[in-house]
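Colleague: missing the sequence, but the structure's below:
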């Protein structure tokens, strides 16, 4: 099986692309799973849902629970529960919004930021290296393809 471009300039056939991805995806997932959680965070039992929440706060900065919920595509109550859990563990901090005292702004605790940054930075750098050479349209197609695959695996196609 070859995933090289054919002489006519076209990419691999659908079957060749599927074969390549059937080999690639388990390797990628295995490598991601082997990225060690920093020692400082080992005892906190962080899961994939926490990883996404922490990624948004790390890369986009402090935000409200409602903003986090929208980005995570979960209900505000779910995001609030996650924030509460991570706040009790000392990973996140909640503070009043100076402009609206009823709102709480969520951020990564200063003491935990270096460990979280070190943990998540490798993945962000890898995605940047993979996505930067693509045009915006190609990036959109890549994301849409992954979403379509996720939906198909879940039986939602």
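Modeller: Everything's here; your move. This is a predicted model, so every value here is computed, not measured.

Colleague: please make it C-alpha for all contacts and neighbour counts, starting now.
Modeller: OK.

Colleague: which strand runs longest in the protein?
Modeller: Longest strand in the chain by number of residues (criterion: DSSP state E): strand 100-108.

Colleague: for the next helix or strand after that one, buried residues please.
Modeller: Counting by DSSP states H and E, the next helix or strand C-terminal to strand 100-108 is helix 113-131. Neighbour-count burial for helix 113-131, counted by 16 or more other CA atoms under 10 Å, picks out 113, 116, 119, 120.

Colleague: use this one as the comparison:
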């Protein structure tokens, strides 16, 4: 039996999709709640870090120092947006900018050594949890998972999936 207002005619394949939707409607709020309960380390609390900073810091934590342009590509935002974020975090001493030895016109952005341990203790457990959850899947299954989350995000936001 379909729940009035939740099921729209012509969407999905009936009971199987609805059962999965029910499971996700229970799971997603718990996941978000747990993520929100992850405490910001004491050493970082005074910086008023926002969600927009987390993806940037996560990329730097996982991939190491890189350029503003590369961060913009990964974050799917304009380089000027990343430049503003990097400027904000650099002024606070969370990030460091240095010349690229191979091309002195470029700047390399990295996590400041003074904050590396705190950022690692904060963000690495989430990355480890994703690795554990995704490890049993094939590369194709992982891509389907990511594509599904993107499609969900687009549908909730009223946009179209990539």
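Modeller: Happy to help now that I have it. What you are looking at is a predicted structure, and each value in this text was computed from that prediction instead of being measured.

Colleague: any idea how far residue 16 of the first structure lies from residue 117 of the first structure?
Modeller: Distance of residue 16 of the first structure to residue 117 of the first structure, given as CA to CA, to the nearest Å: 37 Å.

Colleague: ok, residue 19 of the first structure next?
Modeller: From residue 19 of the first structure to residue 117 of the first structure the distance is 35 Å (CA to CA).

Colleague: what does residue 129 of the second structure correspond to in the first structure?
Modeller: The alignment partner of residue 129 of the second structure in the first structure, by TM-score structural alignment, is residue 126.

Colleague: how about the nearest residue to the most centrally placed residue in the second structure, chain neighbours excluded?
Modeller: Nearest residue to the geometric centre of the second structure (CA atoms, centre = their mean): residue 55, 4.5 Å. Excluding the flanking residues, the one nearest residue 55 of the second structure by CA to CA, 6 or more residues apart in numbering is residue 75, at 7.3 Å.

Colleague: the one you found is in contact with residue 56, isn't it?
Modeller: Yes - the pair residue 75 of the second structure / residue 56 is scored as a contact, 7.2 Å apart, by CA atoms under 8 Å.

Colleague: let's have the buried residues of helix 113-131 of the first structure in TSV, adding distance to residue 133 of the first structure.
Modeller: Below are the buried residues of helix 113-131 of the first structure laid out as TSV (distance: CA to CA, whole Å):
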residue	distance to residue 133 of the first structure
113	29
116	27
119	24
120	21
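
Colleague: pick the one among the residues you listed closest to residue 25 of the first structure.
Modeller: Each of the buried residues of helix 113-131 of the first structure was scored against residue 25 of the first structure by CA to CA, and residue 120 proved nearest at 19.7 Å.

Colleague: ok, now which ones touch that closest one?
Modeller: Residue 120 of the first structure makes contacts with residue 55, as judged by CA atoms under 8 Å, 6 or more residues apart in numbering.

Colleague: can you map out the strands along the first structure?
Modeller: Secondary structure of the first structure (DSSP E): strands at 63-64, 92-97, 100-108.

Colleague: which bit of the second structure covers the first one?
Modeller: With the alignment judged by TM-score structural alignment, the segment of the second structure matched to strand 63-64 of the first structure spans residues 66-67.
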